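# Got a predicted structure plus its sequence, pasted below:
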Amino acid sequence: MISCEELVAACNRRLSPERFQDYTLNGLQVEGRQRVSRVMSGVTACQELLDEAVAWKADLVLVHHGYFWKNEPVAVTGMKRRRLATLLNHDIGLLAYHLPLDAHPELGNNVLLGQHLGFEVAGCLDDDTGLGLLWHGELSTPMLPGDLATLVSERMQRTPLLIEAPQGHEVRRIAWCTGGAQDMITAAAEAGMDAFISGEISERTTHLARELGIHYLAAGHHATERFGARALGQWLGKEFGVEHRFVDIDNPA
């Protein structure tokens, strides 16, 4: 068991959220019990995850997608009220890290996605920005884009949407950024990558892929971001002896 204050401070030291100009608040979003022995992690603080936390008697919920996003309605009504009431009525805290949990070189969604897919992870293409969100690496053996899509499908247990470049070239050099980072395809193409993987696709992404000559795979926003919160929760378990459980609430997006 550890105090919530100590736990949050440890996470902040590990992830350095002050480096990021994010779309939401990184860190403790809802205060709960002052002592933490059970941490439930998940991708998004949806109602289903909160209900699981209540049933498991969690002290703290740790997620990648929390609350209080920029430009969202501020009124605590409807869905927002129900979610916050669940946390407050059961004295459960909510801890959320967005971009810091994408970029971390050991616990981040990006590095762990690359490792999960079996890529030879080389590092970040945007190190000069200090963010570390656009990662790149190589395939040990070049493969056709369709074969890469099959690999992603098998490893992610989710069929990706593949947009092939007209040239149909093999893939060796590959870049990726999890979640809604489809517009990073331009930077990936400019860096000479053969393919780019992200979570989502926009209408414009198809045209960018075809005209820039780079294969694109949309592997799912949720699916590509299942790694960071779980890894951070596991780290907390090892570091402080808290009980940790990851719950994957399926989301096809």
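Nice, thanks for sending it over.
# Every contact and neighbour count from this point should use C-alpha atoms.
Will do.
# can you give me the strands for the stretch 1-150 of the chain?
2-3, 27-30, 35-36, 38-44, 60-65, 93-96, 120-124, 135-143 (DSSP state E, counting those that start in this stretch).
# Tell me which of the ones you listed sits nearest to residue 74.
Checking the strands of the stretch 1-150 of the chain against residue 74 by Cα to Cα gives strand 27-30 as the closest, at 14.3 Å.
# What helices and strands are in contact with the closest one?
helix 4-15, strand 93-96 (3 or more Cα pairs under 8 Å, 6 or more residues apart in numbering; DSSP states H and E).
# 7 Å instead?
strand 93-96 (3 or more Cα pairs under 7 Å, 6 or more residues apart in numbering; DSSP states H and E).
# residues in contact with the strand it packs on?
Strand 93-96 is contacted from outside by 26-33, 59-66, 87, using Cα atoms under 7 Å, 6 or more residues apart in numbering.
# nearest to residue 204, of the strands of the stretch 1-150 of the chain?
strand 135-143 (21.6 Å).
# Please tell me I have it right and residue 66 contacts residue 44.
Yes. If you go by Cα atoms under 7 Å, residue 66 and residue 44 touch, sitting 6.2 Å apart.
# neighbours of residue 225, just the number please.
26 (other Cα atoms under 10 Å).
# Contact partners for it?
43, 109, 178, 179.
# now for those, which pair is the farthest apart?
Pairwise over those, using Cα to Cα, the maximum falls at 43 and 178, 12.4 Å.
# which residue is nearest the centroid of this structure?
residue 225 (3.0 Å; Cα atoms, centre = their mean).
# Residue 236 - nearest residue in space that isn't next to it in sequence?
Leaving aside its sequence neighbours, residue 236 sits nearest to residue 242 (Cα to Cα, 6 or more residues apart in numbering; 6.6 Å).
# what's the neighbour count on that neighbour?
Residue 242 has 19 nearby residues by other Cα under 10 Å.
# So it is in contact with residue 38, correct?
Yes. Between residue 242 and residue 38 there is a contact under Cα under 7 Å: 5.7 Å.
# Next, the contact list for residue 37, please.
Counting by Cα under 7 Å, 6+ apart, residue 37 has contacts 1, 2, 59, 242, 243.
# cool, residue 204 as well?
No contacts exist for residue 204 under Cα under 7 Å, 6+ apart.
# Secondary structure class of it, three-state.
helix (DSSP: H, G, I helix; E, B strand; the rest coil).
# okay, now the one to match up with it:
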Amino acid sequence: MERDQLLNYCDTLLNVAAWRDYAPNGLQVEGRAQIDRLVTGVTASAALIEAALDMRADAILVHHGYFWKNEPPQITGMKYRRIKQLIQNDINLIAYHLPLDDHPLYGNNAGMADLLGLSNLSRFGHQQLAWAGELTQPCSVESLAALLNAGLQRPPVVVGSTEKWIHRVGFCSGGAQDYLSDAAALGLDAYISGEISERSTHIARECDIVYFSAGHHATERFGVQRLGRHLAEQFGLEVCYIEIENPV
């Protein structure tokens, strides 16, 4: 299919214009105009680009692309090597960040909600990016940790009262640990995100909320995989998700 047709469809589907983001959403590096084979992955690393080259991909679709706010603008070093590979091989780089965290069907948070089996979903936090919901029935901290470990292939770091029973849960994929205070203010029993800061431990202990740090990479696999499957079904594209292992 034509690259611009794919971009227009994704931009509209993910409501890109509604978001104030830290990097450009959509096409970041232009390649060939025709896209038939698409590789998806969490981050546009050198390893993902090499895998896309091996698969003769026309485009790479990621959650973490390039040109982040406040980063040095020079295209040198690692950034130069990555972009050079894309341009020399005429591969498009397409990235969707916050719009892909939040999408109600294809987003990272939607994947987390399905993994946990949550109901009565609502939003909170900056740009209403964090989600909250209720478990089917209350469970122990140990049980929720085991569910996250099984679903994300990564054991979570858990801080707060391990004796607490959990029913109402807040969550946001990636580096959203600072919504923990907002989750506590709502009276939620637990909050889940990808990363953890030193202060997270004290907030959890002092605000009587359990925090699960489930991995930035691990909590952000859902979106690119879900969107990729949808694009394959919608347009008949050949789509392949590539997992580049990352313990963080």
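Structure received. These figures come from a predicted structure and were not determined experimentally.
# ok, back up a step: show the buried residues in the contacts of residue 37 of the first structure.
59, 242, 243 (16 or more other Cα atoms under 10 Å).
# how about residue 134 of the first structure, what's its partner in the second structure?
By TM-score structural alignment, residue 134 of the first structure lines up with residue 130 in the second structure.
# in terms of contact, does its match touch residue 123 like I think?
Yes. At 5.6 Å, residue 130 of the second structure counts as touching residue 123 under the criterion of Cα under 7 Å.
# Name the residue in the two with the higher neighbour count.
The neighbour comparison of residue 130 of the second structure against residue 123 (other Cα under 10 Å) goes to residue 130, with 25 against 16.
# Contacts only, for the closest residue to that one other than its chain neighbours.
Nearest residue to residue 130 of the second structure, sequence neighbours excluded (Cα to Cα, 6+ apart): residue 172, at 4.8 Å. Applying Cα under 7 Å, 6+ apart to residue 172 of the second structure gives the contacts 109, 130, 131, 192, 193.
# Give me the aligned partner of residue 172 of the second structure over in the first structure.
Per TM-score structural alignment, residue 172 of the second structure is aligned with residue 177.
# For the first structure, which segments count as helices?
Secondary structure of the first structure (DSSP state H): helices at 4-15, 47-56, 78-89, 99-103, 109-116, 145-156, 185-190, 203-212, 221-224, 228-240.
# Pick the most deeply packed of those helices.
Scoring these by mean neighbour count under mean count of other Cα atoms under 10 Å gives helix 99-103 as the most buried, with a mean of 26.
# Output the contacting helices and strands for that helix.
helix 109-116.
# Counting by contacts, list what the helix it packs on packs against.
Contacts defined by 3+ Cα pairs under 7 Å, 6+ apart place helix 109-116 of the first structure against helix 99-103.
# Is it correct that residue 61 of the first structure is in contact with residue 39?
Yes. Between residue 61 of the first structure and residue 39 there is a contact under Cα under 7 Å: 5.8 Å.
# Looking at these two, which one has more neighbours?
residue 61 (32 against 26).
# quick one: stretch 198-205 of the second structure to the first structure mean distance?
Following the fit onto the first structure, the mean deviation recorded for stretch 198-205 of the second structure is 0.5 Å by mean Cα distance after the TM-score superposition for the first structure.
# What range does that stretch cover in the first structure?
Going by TM-score structural alignment, stretch 198-205 of the second structure sits over residues 203-210 in the first structure.
# cool, stretch 26-34 of the second structure as well?
Going by TM-score structural alignment: stretch 26-34 of the second structure matches residues 27-35.
# Return the set of buried residues in the matching stretch.
Quick answer for stretch 27-35 of the first structure (16+ other Cα under 10 Å): 27, 28, 29, 30, 31, 32, 33.
# and the second one, what does it touch?
Contacts for residue 28 of the first structure (Cα under 7 Å, 6+ apart) come out as 8, 94, 95, 96.
# let's go with 6 Å and repeat that
The contact partners of residue 28 of the first structure, by Cα atoms under 6 Å, 6 or more residues apart in numbering, come to residue 95.
# Also the third one?
In this structure, residue 29 of the first structure makes contact with 94, 95, judged by Cα under 6 Å, 6+ apart.
# distance of it from residue 70 of the first structure?
14 Å (Cα to Cα, to the nearest Å).
# ok, the contacts of residue 37 of the first structure in the second structure: which stay?
On the basis of both residues aligned by TM-score structural alignment, their matches' Cα atoms under 7 Å, what survives of the contacts of residue 37 of the first structure in the second structure is 2, 59, 242, 243.
# Does the second one touch residue 32 like I think?
No. Under the criterion of Cα atoms under 6 Å, residue 59 of the first structure is not in contact with residue 32, lying 7.1 Å apart.
# Report the set of residues contacting both of these two.
Counting by Cα under 6 Å, 6+ apart, the residues touching both residue 59 of the first structure and residue 32 are residue 92.
# what number of residues lie near the residue lying closest to residue 185 of the first structure once chain neighbours are set aside?
Excluding the flanking residues, the one nearest residue 185 of the first structure by Cα to Cα, 6+ apart is residue 196, at 6.2 Å. The number of residues packed near residue 196 of the first structure is 27, by other Cα under 10 Å.
# Provide a list of residues in contact with residue 196 of the first structure.
Taking Cα under 6 Å, 6+ apart, one finds 174, 175, 176, 216 in contact with residue 196 of the first structure.
# Let me have those residues in JSON lines, extended by distance to residue 49 of the first structure and neighbour count.
Listed next are these as JSON lines, based on distance: Cα to Cα, whole Å; neighbours: other Cα atoms under 10 Å:
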{"residue": "174", "distance to residue 49 of the first structure": "33", "neighbour count": "27"}
{"residue": "175", "distance to residue 49 of the first structure": "31", "neighbour count": "30"}
{"residue": "176", "distance to residue 49 of the first structure": "27", "neighbour count": "30"}
{"residue": "216", "distance to residue 49 of the first structure": "31", "neighbour count": "30"}
